[in-house]
Every structure is written in C-alpha cells, then in structure tokens.
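# predicted model and sequence below, questions to follow.
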Amino acid sequence: MSREMLLLLLADTILVVHVLFVCFVVFGLFAVYLGYFLKWSWVLNLKFRLLHLLAIGIVVVQSWLGVICPLTIWEMALRKEAGAGTYAGSFIQHWLHQLLYYTAPQWVFMVLYSAFGVLVLASWYLVRPKGRSG
C-alpha cells in the first residue's frame, strides 16, 4: 500500500468516526426520549447520559469559540498530505462529506448546536438518569 493510500485510508477512518460521533449525539437524544416512552432502561444509564452530555457540550463550546472540530482538521490535513482534494477521493469520503459538511453562516451553526444542547440538557430533567451507572 502506498503512503498516499494509507493517508487516505486514515482520513476516511477519521471521517467515519466523525459521522459516528454525530450519529451518537443526534440519535442519542432521540433514543432518550423514545426510550422513556418505550421503557428502555438503558437510556437511563448514567454513563451513557454523561457521555452524551459531554459530546454535545464539546460541540456547543467549539461553536461558540469558533473552533473547527479537530476531527475535521486531522482529516483534511491527511487528505492534503496525500495530495488529494478535500472533497475528492473514495466513495465513503464523498457520501459522508455530503452528510457532514454543508455551508451556512457560523451563527446558524452556533444557534443550532446550542438549541440541540438545550434539548439534551432538558432531557436530564424530563428523563432523569438513574443515580448509579450500573
């Protein structure tokens, strides 16, 4: 495997991790509320809930500080080092980029991330996690 192929593979791996992180944040909140109504005990797990709150907290703080996600920075640096464009490359890269990277003013992201963070925080009061992480 060439050095460029290895770098692109690492970049694709980071992109997949990034998408999984986004899915955890978004679908984690839906799971908490849905799980409350369907009586799923795992959505009350303190470790899961703390990790979920931390994840959206990081996103909100980054947006307010105007910080680019480190996963994005690492992925793009690997692609550049491999000599690839940031939107060219493998099938995985192309389609996952369509899901993650879209264009809007910074304030739009700040409002969206903050509102989502408020929903996650509200879930702590509406669907209280168990006191022990079990």
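Received, thanks. The structure presented is a predicted model; accordingly, all values stated were derived computationally and were not measured. Residues are numbered from 1 along each chain as shown.
# alpha carbons only for contacts and neighbour counts from here, please
OK.
# what helix or strand is the residue sitting nearest the centre point of the chain on?
With distances taken as C-alpha atoms, centre = their mean, the chain has V22 as the residue nearest its mean C-alpha position (2.5 Å). Secondary structure from DSSP states H and E places V22 in helix 3-38.
# remind me what that helix packs against, helices and strands.
If contacts are counted by 3 or more C-alpha pairs under 8 Å, 6 or more residues apart in numbering; DSSP states H and E, helix 3-38 sits against helix 46-65, helix 70-81, helix 91-100, helix 106-126.
# below is structure B, check it against A:
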Amino acid sequence: MVFRLLADGVMLAHFGFLAFLALGGFVAWRYPWVLGLHVAAVGWGLLSVLAGVHCPLTAWEDRFRRLGGEQGMPRGFVDAYLTGVVYPREYLLTVQLVVAGLVAVSWAGFALSRGRAGVRR
C-alpha cells in the first residue's frame, strides 16, 4: 500500500513537472525568481526529447509500482499517461511544438514585461 501511494505521488509530481515545463514561464511574469527554475526544467525537457535521456521520476515510479505488487511502467511516463491517452500518438510532434511555443511566448512576454518595468523606473 505504501509503495503504491509513493508511486502515485511520483506520478502526480511528474504531471506537475510537465505542467511547470509548459507554463512556468508565465508564472515567472509574476514571480521573476521562478525563471531560473523554468530554464532548468526546459533544459531537462529538451535533453529528454532530443537526446532520449530517461527521467528519474519515471524510474522511481516504476520501482515503487513494482515494490507495490503492480506491473510497473512498461514504457516512459509520457507514453504511458499522455501519448495515445490524452492525445493521439500521431500528434506527439504537434504537442511538443505547442509546448515549445508556450515556452517561447512566456519567455518573450517575460522579457517584454521586464523591459517595460525598466522604462518605468
């Protein structure tokens, strides 16, 4: 029971990380200190997508699920919970490009808001 709860907690943290990856730049508009964390998250996301680096959260969830008597994660987090579930598999690239667009817009908006803040001083 404990391992299943830990696995579910890791799964929720993973969803939170992905939400932060997509939208954290917008949070930085209000809380500028968040931008450094968002840059790190985007860097990790790029490394994962472009170089195929496996996320440790997936490994932890898999381990906890197995220790809890479940099958484990037969594939990666995104493949298990999002691709083919939330959106069709053939839209994976589209979803990745939308997330990249959200990041770009959020960072551009951050830069513009910081520029206007400097003008007001």
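Sure thing, it's come through. All values reported here derive from a predicted model rather than from experimental measurement.
# what's the match for D12 of structure 1 in structure 2?
If you follow D12 of structure 1 across to structure 2 using TM-score structural alignment, you land on D8.
# just give me the neighbour total for its match.
By other C-alpha atoms under 10 Å, the residues close to D8 of structure 2 number 15.
# now do L21 of structure 2
There are 23 residues near L21 of structure 2, going by other C-alpha under 10 Å.
# just checking, it touches A40?
No: at 9.1 Å, L21 of structure 2 and A40 do not qualify as touching, with contact defined as C-alpha atoms under 8 Å.
# list the contacts for the residue lying closest to R4 of structure 2 once chain neighbours are set aside?
If the residues on either side of it in the chain are set aside, R4 of structure 2 comes closest to G68, at 5.2 Å by C-alpha to C-alpha, 6 or more residues apart in numbering. Residues near G68 of structure 2 by C-alpha atoms under 8 Å, 6 or more residues apart in numbering: 1-4.
# over to L78 of structure 1?
7-8, 10-11.
# counterpart of it in structure 2?
By TM-score structural alignment, L78 of structure 1 lines up with F64.
# returning to what we had before: okay, the aligned residue in structure 2 for the residue nearest to the centre of structure 1 and R66 of structure 2: tell me how far apart.
Using TM-score structural alignment, the partner of V22 of structure 1 in structure 2 is L18. From L18 of structure 2 across to R66 of structure 2, the span is 23 Å (C-alpha to C-alpha, to the nearest Å).
# ditto for F15 of structure 2
20 Å.
# got it, and C55 of structure 2?
Taken as C-alpha to C-alpha, the span from C55 of structure 2 to R66 of structure 2 is 17 Å.
# same deal with L92 of structure 2?
28 Å.
# ok, now A80 of structure 2?
A80 of structure 2 is 15 Å from R66 of structure 2, by C-alpha to C-alpha.
# and these two? Which one has more around it.
R66 (16 against 12).
# helix, strand, or coil at the closest residue to the more buried one other than its chain neighbours?
Closest residue in space to R66 of structure 2, ignoring its immediate chain neighbours: G72 at 5.1 Å, by C-alpha to C-alpha, 6+ apart. For G72 of structure 2, the assignment made with DSSP: H, G, I helix; E, B strand; the rest coil gives coil.
# touching, E81 of structure 1 and L10? I think so.
No: using C-alpha under 8 Å as the test, E81 of structure 1 is too far from L10 to be in contact (11.3 Å).
# ok, back up a step: lining up the contacts of G68 of structure 2 with structure 1, which overlap?
Contacts conserved in structure 1 for the contacts of G68 of structure 2, counting by both residues aligned by TM-score structural alignment, their matches' C-alpha atoms under 8 Å: 1, 3-4.
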